[in-house]
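Based on what follows, work out the 3D shape:
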Amino acid sequence: MPKPENTAGARTPWQVTRSVWYAMFMREAISRTMADRMGWFWMIFEPLAFTLIMVAIRGFIRGDRLIVGAEFIPWMIVGLMGFFMIREGMMRGLGAVDANSALFAYRQVQPVDPVLVRNFLEGMLRTFVFMLFIIGAEMLGVGLFPDNGLKGIFWWVSLWSLGLGLGLVISVAGTLVPEVGKIVRMINMPLLILSGVIFPLNQLPHWLLEYLMYNPIVHGLELLRSGFFEGYKVVHGTSATYFWLCTLITLALGLLMHVRFKERLKAK
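The predicted structure follows:
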């Protein structure tokens, strides 16, 4: 009569997945923060330098007069930080599969795992950098603390969710079709301009604004700013429903693509 199997030491699928994520998170965290001695410097200096350059340009053409209900510098910083959160979600997802291809030899590791881990780590790092900016701005007398903290936090996490969805989609498309990665890198700067990061879109002609409002990043940034500045007038047509519809579609599409092309991603 066969003896019953000893399952006392067996782990559940969730425990295995959690262990994989923890190991990959520590690997990515060390790589991002310690492998490059200039890593922390660039994470802080990039948005700071970009903000100073844009403030100088917009101040020269008197762009601060076009914003209703918010000071120009805090308005700019919030928009930049929100955009960088989404952008890094896309870019970190782009190379996640190829960078961790050797780990797919272990059956516990799936191609979606490094994408999820990288985006979670990036969200933590960007949140920390944003907090440093808020503290620094308050010390310099620039009001950057959110007027509605819960709303600000909610839309900050919402932008991270959109970046994750885009990262999931691009991680598959960019791995299977390398040209996709080149296109994504090329559209970074145009996307920053067309998302209302450095100038308010409500001053544009109505016929042009209608097309730009198809970009969900615009909606997310405007709603994030509304959480930071109580009297801020968001761009006409801003919709939380549209933003979350796009976010959920990208998340679902990205996960479905990972399920559908899992074996091809492993074979790359």
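
CA only for contacts and neighbour counts going forward, please
Noted.

ok, residues contacting the helix or strand containing residue 191?
Secondary-structure assignment from DSSP states H and E places residue 191 in helix 188-194. Contacts with helix 188-194, where a contact means Cα atoms under 8 Å, 6 or more residues apart in numbering, come from 83, 87, 198-199, 212.

Over to stretch 198-205?
54, 58, 63, 66-67, 76, 79-80, 192-193, 209, 235-236.

Which members of these are classed as buried?
54, 58, 67, 76, 79-80, 192, 209, 235 (16 or more other Cα atoms under 10 Å).

ok, so of those residues, who is nearest residue 262?
Taking Cα to Cα as the measure, residue 262 lies nearest residue 192 of these, at 31.7 Å.

run this one through as well so I can compare:
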Amino acid sequence: MPDLTEQGRAKRLRQDALRARSFRTPRTIMALILREMSTTHGRSPGGYLWAIVDPVAGLLVLSAVFSFAFASPPLGNSFPLFYASGFLPFMMFNEIANKMATSIKFSRPLLAYPAVTFLDALIARFLLVLLTHMMIAYIIFTTLIFVLGARAQIDLPYILLGIISTAALGIGIGTLNCFLMTSFSVWERTWQILTRPLFIISGIFFMFGDMPKVAQDILWYNPLIHVIGLMRSGFYAAYKDDYISLLYVWGIAVSTFTFGLLLLWRNHRRLLEN
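This next block holds a predicted model:
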């Protein structure tokens, strides 16, 4: 029988190992985030700040251009606000899904170290994109409503639910695509081709309720229609959101995330060796 001193020492060693492991993951994720910021934006004028200024300026310019093409928005008094309430969740989903899908490819050299896991790479890219796009959305909506005078009846719970649902959908699709794109190089190009029409058919420029019944029956299966509808409900009290199904959106998000994570967990060593 080992003495109590040896048992106590072994117990302390196990506790110290668990404590070190629990602090290692946040440090690893932060290091990956800083690496992403410096690698992607380090050579750009303004550094990481350009990641926020570029889409904000681009969206404001596009909004001004489209406002001349459309006499009046389907809702409210500001076409830029109507456009932003549809385009921002679309852009957030697209960026989260694409960044997470290429996480292993981007961080492959670091994943050779035992301290860095594929899950750390996924979390780091997700957090950076989410925080960036939340800052973009805050700047744009604040400017449009409080500076340019766009009329809106803000319902914060709907806005937050729209952001969370958009992020969840991006996580799910991005995690599944991370396995598919790393395993099959042709899938990355195929996915880009398949999703190119989403900009037109996701309700950025139109309202779901204004479409013909035949079109509604088809477009309903596009989950972006639902998350964009959630976002618009947070700015327009008159928006008809009875078609929105959170069960459908979260069903896709949870199922694709679970399936993608399982595939990555079982195959990540093989993917790193290829």
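
Let me see the TM-score of these two.
Laid over one another, the chains give 0.86 as their TM-score (TM-score structural alignment, normalised by the length of structure 1), with 264 aligned residues with a Cα RMSD of 2.5 Å.

that older thread, would you mind getting the average deviation of the helix holding residue 191 of structure 1 from structure 2?
Compared with structure 2 after fitting, helix 188-194 of structure 1 deviates on average by 1.8 Å (mean Cα distance after the TM-score superposition for structure 1).

Show me which residues of that helix are buried.
So, applying 16+ other Cα under 10 Å, buried residues of helix 188-194 of structure 1: 191-192, 194.

Kindly report the same for stretch 225-236 of structure 1.
For stretch 225-236 of structure 1, by 16+ other Cα under 10 Å, it's 225-229, 232-235.

again with stretch 174-190 of structure 2
In stretch 174-190 of structure 2, counting by 16+ other Cα under 10 Å, buried: 174-183, 188.

cool, and stretch 102-117 of structure 2?
102-105, 107-108, 111, 116-117.

Can I get the buried residues of helix 188-194 of structure 1 in JSON lines including distance to residue 216 of structure 1?
Below are the buried residues of helix 188-194 of structure 1 laid out as JSON lines (distance: Cα to Cα, whole Å):
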{"residue": "191", "distance to residue 216 of structure 1": "11"}
{"residue": "192", "distance to residue 216 of structure 1": "12"}
{"residue": "194", "distance to residue 216 of structure 1": "11"}
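
what two of the buried residues of stretch 225-236 of structure 1 are the furthest from one another?
228 and 235 (15.1 Å).

tell me, what residue is most central in structure 1?
residue 86 (2.6 Å; Cα atoms, centre = their mean).

now the aligned residue in structure 2 for that residue, what's its secondary structure?
Using TM-score structural alignment, the partner of residue 86 of structure 1 in structure 2 is residue 93. Classification of residue 93 of structure 2 using DSSP: H, G, I helix; E, B strand; the rest coil returns helix.

Settle this for me: residue 93 of structure 2 is touching residue 167, isn't it.
Yes: in this structure, residue 93 of structure 2 is within contact of residue 167 by Cα atoms under 8 Å, at 6.3 Å.

can you tell me which residue in structure 2 aligns to residue 244 of structure 1?
Using TM-score structural alignment, residue 244 of structure 1 pairs with residue 250 in structure 2.

May I have the secondary structure class of its match?
Assignment for residue 250 of structure 2 (three-state DSSP): helix.

residues near it, how many?
17 (other Cα atoms under 10 Å).

ok now do it, which residues does it touch?
Per Cα under 8 Å, 6+ apart, neighbours of residue 250 of structure 2: 165, 168-169.
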